[in-house]
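> show me how the following folds:
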Amino acid sequence: MKIIVTDEVAQEGLALLAQDPRVELDVKLGLKKEELLAIIGDYDVIITRSGTTVNRELLDAGKKLRLVARAGVGIDNVDVDYASSRGVIVVNAPFGNTNSAAEHAMALLLSFCRNVTRANGSLKSGEWKRAPFTGYELKGKTAGVIGLGKVGGRVATRLKAFECDVLACDPYIAVKRAHDLGVKLVSHDEIYKNCDIITVHTPLTDETRNMIGERELAMMKDGVIIVNAARGGIIEEAALLKYLESGKVAGAAVDVFSEEPPKSEYLKKLIGHERVVVTPHLGANTFEAQVNVAVDVSREILNYLDDQPLENAVNIPRFDLALMDQMRPFLNLMNTLCEFGIQLLDANISKIVFGFSGSIAHYDCTPLTVCGLASILNRMVDQDVNMVNASLIAEGMGIVVEESKTTHADAFSNLITIVVEGEGGKRRTISGTLFEGLPRIVRLRDYSMDFAPEEHMLLLHYADRPGMIGKIGTIMGQHEINIASMNLGRSEKKGEAMVILSLDSAVPPQVLEEVRAATDATFIKAIHMPGARCSRSCGCTA
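The predicted model follows:
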């Protein structure tokens, strides 16, 4: 295997490749675009950092390329979709900087608590002042960790070592992992209300963008300390500045910003605030982290050579064509069920069962199971999940994954059922089938339903009694939200009813609360389905 290295990569990683007799390693730094295009056709693998753009032109020229290895976390310089279409695997090193990021979060927190940056500047200017720099101890403080993944888990461990009482919030982590770390899982609101220190360690997604804003900050204890060394945009920075200026927030330690480099006036004001410690996105910037990412991608290349699973592949080559012919009609259904079902979860997942009934059970359903698992996990973790690494990631999160098959089917020739189990025995069940090639959901929990998922939907449970549908329709009409269709299920007359509405537009939070109050709903959820199509995140090429 011929490998070209086009950017500076730590020698400790390259040494693993150099000592393998199957590898021919060429380090060619500083190549011009035309020079690289002229020679890339001779190589099976390219190792890059951020200095090389792996675009369509380069991928087309790399006729023999089988793998692109990005020695770092970001893959913005790689056209992953086009690489997938060419059957080229893309790997990165998302966890090589895990320890670096965790330590930096602690460094920021300690720097604020002990006034390190301010005291350093004062002393270097020739002053000798102590009183203005009286600090805070961590011992005995209640610390809240939002996001208990690899980085958040390490931060929680370190906070416990400083004798903090640690609460954690992560709806996608099994309770067992929290127990293993010795922390207590609580809700978001409990974190905000009870913690002296709050540190975030989640990916930036539609769910986490501006997750901590005006409402959450107002709920916090007076004198709270906030740390963000995860992603810019998780904390609403204008609101943070407001509560710093009011004194409710004692201070903040921030490494990441919604705009990098910061240009907005309010960001500059936040950065310049005397009670804010800041760094320019240095979480991964250690010598050790650079070695780790080099070692990680080199190991992935060797795993590829040895036909071993790739933990950090961000895409995957095509399935066997014969298998794809069998599975292709159901990949979209599986993704749709997962996209819908994941939005109904309100407990930490401990087990997922993928069930296949009818004719489909005659086939190997593993690709569907793993595609479904990847679809669920992609909304839960700060890592690209695909057909290769989904099972490994689920195992690391303490989630049990099972598959059940039966060729017997009652009402449908083919049926896919997903059962998600969580803390306290909570279960969520969703079943679907194909009707004229399009996904339809036919069961939610114990209710028989029959509807085609739409982009905007509203699901609610309430005690069945006259006038409920009218109340819901009236509220929607008052807010000019058109109801396209309605599906009703109920356990018995005047028992619990489940209603799913397909809408022409999204339901704002205030309207959601209005419907909840009018119906005394025991459960209500606005569902957003951007499209009932197979997500490329699962790794398939449908």
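> drop to CA atoms for contacts and neighbour counts, all remaining ones
OK.
> where exactly do the helices run in the stretch 251-400 of the chain?
For the stretch 251-400 of the chain, the helices defined by DSSP state H, counting those that start in this stretch cover 265-272, 287-305, 321-341, 366-377, 390-396.
> what angle do the longest one and helix 366-377 make?
Right, helix 321-341. 30 degrees (axes from the mean of the first three to the mean of the last three Cα atoms, to 10 degrees).
> helix 321-341 packs against which elements?
Secondary-structure packing of helix 321-341 (3 or more Cα pairs under 8 Å, 6 or more residues apart in numbering; DSSP states H and E): helix 366-377, strand 414-422, strand 427-435, strand 438-444.
> let me know which of these is tucked in deepest.
helix 366-377 (a mean of 24; mean count of other Cα atoms under 10 Å).
> my guess is Tyr447 meets Asn487, correct?
No - look at Tyr447 against Asn487 with Cα atoms under 8 Å: they stay out of range, at 10.9 Å.
> let's compare: structure for the following, please.
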Amino acid sequence: MWKVLVTDEMRLGEIRNPEVRLDYRPNMPREEILQVIGQYDALITRSRTRVDAQLLEAGVNLKVVGRGGVGVDNVDLEAASRRGILVVNVPEANTRSAAELAWALLLATARGVVESDQKIRQGLWDRKYLGLELNHKTIGIVGLGRIGSQVAKFAKGFDMRVLAYDPYIPQSRAQTLGVELYDDLADMLRQCHFLTVHTPLTEETRGMIGRRELYLLPRGAVVVNAARGGIIDEKALVEVLDEGHLWGAGLDVFVEEPPNAEHPLVHHPKVVHTAHLGANTLEAQERVGEAVLERVIETLKGNLAHALNTGFDAEGLQVLSSWLPLGEALGKLLAQITQGRPQTVEVAYYGDFEKNPEPIASAVAKGLLDQVLGAGATNLVSARPLLRDRGITLMTRQIEQPLDYRQVLEVRLETDRESRRARGAVLGGKPRIVGIDEHNLEAVPVGYMLVCVNRDRPGVVGKVGTLLGENGINIAGMQLGRDAPGGRALFVLEVDERPSEAVLEALRALDVLERVDLAAL
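Just a heads-up that it's a prediction; the model follows:
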């Protein structure tokens, strides 16, 4: 009989498997978990229980850890892999509930449900309110993942025209959904009577819908955020609502939760609220609990289809421990400095590697996807399938002949617009970027990096440095590379803080630069 311990609250339904003994002990203190975990074959948690190396080491009989939800950020995947403990999750369980809540907010805002309800409670029977219909209107969806795709399917039921912006989704996926996919966010916004966002909160998506974007929407548009607080700039939203450009907004999330009682959006008459309830339905909670329990039992029986950390031996991961963060950094770098929709990622290993270097390619894929899904949303095992889901091809090749160093990792990212390369090596046990495109240099892959392309002539770096200095941005390091004197050159500036969009635009306007890209590593 398998013994399964559940340490977080969830609805698990009825256990019909006589081979499983389930101990449901939600909110168990960590000290107690550490004392008893050695008796169990499997552990099921949500986000409260921290499944770190200490807990995994105490679980001497653990075979499976199940995470009830989307991410596995509270589970140390590497430590689990080293101990041969499989990790599973259920990312699809709350898709429907989150999509339905977005529509609830959209409809409530469009039809004045909350306002009318409040008037009736005050004894007023006001039938003069005129709402908005959805029929033949245009809805824009930012983020066409699982939830965004479900929102699109619902929109078709309302006979709406459906547009989407997602730089990491192939056209084929959008066509299957009957969605018009846009490469330019601004072009999409200008046509949207309704806008809803369904992306993770990353450096790329934080504040992506600001004052400018809100004013690109047609007058009288409705905006919904049931994803993450901060994707829509809250200050800008208040201003645009007050100025009368928007019909209203539906919000399930805030930057700070719960929001301050004096937050201007909390009491705004044009805003409908829910308290981060995207996954909070009886059905979703039952699906999460039942699905993760079923998945754990399947995995205990030997079905590894849903395990997130299979495929790499622990010794190999240990030997490649310095190369994995390098691969991840190169994936992040190229995702941020290469324009267009990713189509192909090619990973080349130059030189003789002691162990099979294939996990490095998975780290590259993880770094690339971190820019799409947010840090921690994927791992070495799930990265490749997620890449395939987005129509991005991953190719690897091993070349015995070394380059400038005994071992070199080269990654090439090809999009529908361009192709760029980055190279790295491990020097003295530390990851280093040793080349970008055809230029050789040496940079530490950490912090904020400005990658600048120019013609090799005097004064270029000086002008850039002056502009940054005038804006209070300190340069922490600089690396230079060129193909020939007077030819094309590239230099990397490591800066202490993220330059604002205004500073980036000013840099791009300098006549001495051909191109400027910002990467956060």
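> TM between them?
The TM-score (TM-score structural alignment, normalised by the length of structure 2) is 0.87; 516 aligned residues with a Cα RMSD of 3.2 Å.
> and Thr417 of structure 1, what's its match in structure 2?
Alignment note (TM-score structural alignment): Thr417 of structure 1 maps to Glu410 of structure 2.
> which residues does that match contact?
Val347, Ala348, Tyr349, Tyr350, Arg421, Ala422, Arg423, Gly424 (Cα atoms under 8 Å, 6 or more residues apart in numbering).
> list the contacts of the residue nearest to it when sequence neighbours are not counted.
Closest residue to Glu410 of structure 2 apart from its sequence neighbours, by Cα to Cα, 6 or more residues apart in numbering: Arg423 at 4.3 Å. By Cα under 8 Å, 6+ apart, Arg423 of structure 2 lies in contact with Leu330, Val408, Leu409, Glu410, Val411, Ile433, Val434, Gly435, Ile436.
> with adjacent residues omitted, what lies nearest to the fifth one?
So the one you mean is Val411 of structure 2. Val347 is the one closest to Val411 of structure 2 (Cα to Cα, 6+ apart), at 4.6 Å.
> including distance to Phe287 of structure 1, could the helices and strands packed on helix 321-341 of structure 1 go into TSV?
TSV is the format used below for these (distance: least, Cα to Cα, whole Å):
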stretch	distance to Phe287 of structure 1
helix 366-377	31
strand 414-422	40
strand 427-435	45
strand 438-444	50
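> closest to Ile481 of structure 1 out of these?
strand 438-444 (22.9 Å; Cα to Cα).
> what residue of structure 2 is the furthest out?
Distance to the chain centre peaks in structure 2 at Gly123, reaching 46.6 Å (criterion: Cα atoms, centre = their mean).
> check contacts around it.
Taking Cα under 8 Å, 6+ apart, one finds nothing in contact with Gly123 of structure 2.
> assumed it was part of a helix.
No - under DSSP: H, G, I helix; E, B strand; the rest coil, Gly123 of structure 2 sits outside any helix and is assigned coil.
> distance of it from Leu55 of structure 2?
From Gly123 of structure 2 across to Leu55 of structure 2, the span is 58 Å (Cα to Cα, to the nearest Å).
> what lines up with Gly340 of structure 2 in structure 1?
With TM-score structural alignment as the criterion, Gly340 of structure 2 matches Ala347.
> number of residues surrounding its match?
22 (other Cα atoms under 10 Å).
> quick one: contacts for the nearest residue to it once chain neighbours are set aside?
Leaving out its chain neighbours, the residue that sits closest to Ala347 of structure 1 by Cα to Cα, 6+ apart is Gly422, at 5.4 Å. Neighbouring residues of Gly422 of structure 1 by Cα under 8 Å, 6+ apart: Ala174, Ala347, Asn348, Ile349, Ser350, Lys351.
> of those, which ones are shared with structure 2?
Contacts from those that recur in structure 2, judged by both residues aligned by TM-score structural alignment, their matches' Cα atoms under 8 Å, are Ala347, Asn348, Ile349, Ser350, Lys351.
> how close does the last one sit to Glu423 of structure 1?
Between Lys351 of structure 1 and Glu423 of structure 1 the computed distance is 10 Å (Cα to Cα).
> which of the two has more neighbours?
Shown here are Lys351 of structure 1 and Glu423; by other Cα under 10 Å, Lys351 has more neighbours (18 against 15).
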